[in-house]
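**Q** quick one, what's the 3D model for this:
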Amino acid sequence: MTVVKDSAGRYFASFVVESGPEEVLPQTTPEIGIDLGHFAVLSDGTKIDSPRFLRRAEKR
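**A** Okay, here's the model as predicted:
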């Protein structure tokens, strides 16, 4: 285990754990993921543009 104190006086601890062999996961139905780096890009490649509500409100 490693304990570190940062310049703000906070402590962080990190540790490594060994585990046994990985189990095989059961088959599942396909899922869709969303990447919000753009506004939204779905895992099937569909892009959704960002609504402009915030920018309109900032101008007011």
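**Q** going by C-alpha atoms from here, please, whenever you check contacts or count neighbours.
**A** OK.
**Q** so which helix or strand takes in R55?
**A** Per DSSP states H and E, R55 falls inside helix 53-59.
**Q** quick one: contacts of that helix?
**A** Residues outside helix 53-59 that contact it (CA atoms under 8 Å, 6 or more residues apart in numbering): none are found.
**Q** give me the buried positions along that helix.
**A** Neighbour counts over helix 53-59 (16 or more other CA atoms under 10 Å) mark no residue as buried.
**Q** quick one more, to check against the first:
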Amino acid sequence: MARDVVRPLVRMRSVAGTGVTYVTRKNRRNDPNRLVLRKYDPVVRRHVELREER
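**A** As a prediction, this is how the structure comes out:
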């Protein structure tokens, strides 16, 4: 049960506006702010920023 509190599932949405999402886990102790990652967006066929949505 404690695992879900420290490392919750977060949904990452593409800033390109294509609606592409990734699902990942993050450590709340190390990253208390919203997470931003560069991942591949297959709709625009290039790497873009994905931001955590709540």
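**Q** where does the TM-score land?
**A** Laid over one another, the chains give 0.25 as their TM-score (TM-score structural alignment, normalised by the length of the second structure), with 19 aligned residues with a CA RMSD of 2.3 Å.
**Q** mind listing the strands for the second structure?
**A** 9-14, 21-25, 36-41, 46-53 (DSSP state E).
**Q** now the angle from the first one to strand 46-53?
**A** What that stands for is strand 9-14 of the second structure. 130 degrees (axes from the mean of the first three to the mean of the last three CA atoms, to 10 degrees).
**Q** how much does strand 9-14 of the second structure deviate in direction from strand 36-41?
**A** Using the same axes, to 10 degrees: strand 9-14 of the second structure against strand 36-41 is 60 degrees.
**Q** correct me if wrong: Y22 of the second structure contacts L37.
**A** No: counting by CA atoms under 8 Å, Y22 of the second structure stays clear of L37, with 10.1 Å between them.
**Q** the residue nearest to S14 of the second structure when sequence neighbours are not counted: what's it in contact with?
**A** Using CA to CA, 6 or more residues apart in numbering and skipping residues adjacent in sequence, the residue nearest S14 of the second structure is L50, 4.4 Å away. For L50 of the second structure, the contact set (CA under 8 Å, 6+ apart) comprises M12, R13, S14, V15, T21, V36, L37, R38, K39.
**Q** quick one: residues contacting V23 of the second structure.
**A** L9, V10, R11, M12.
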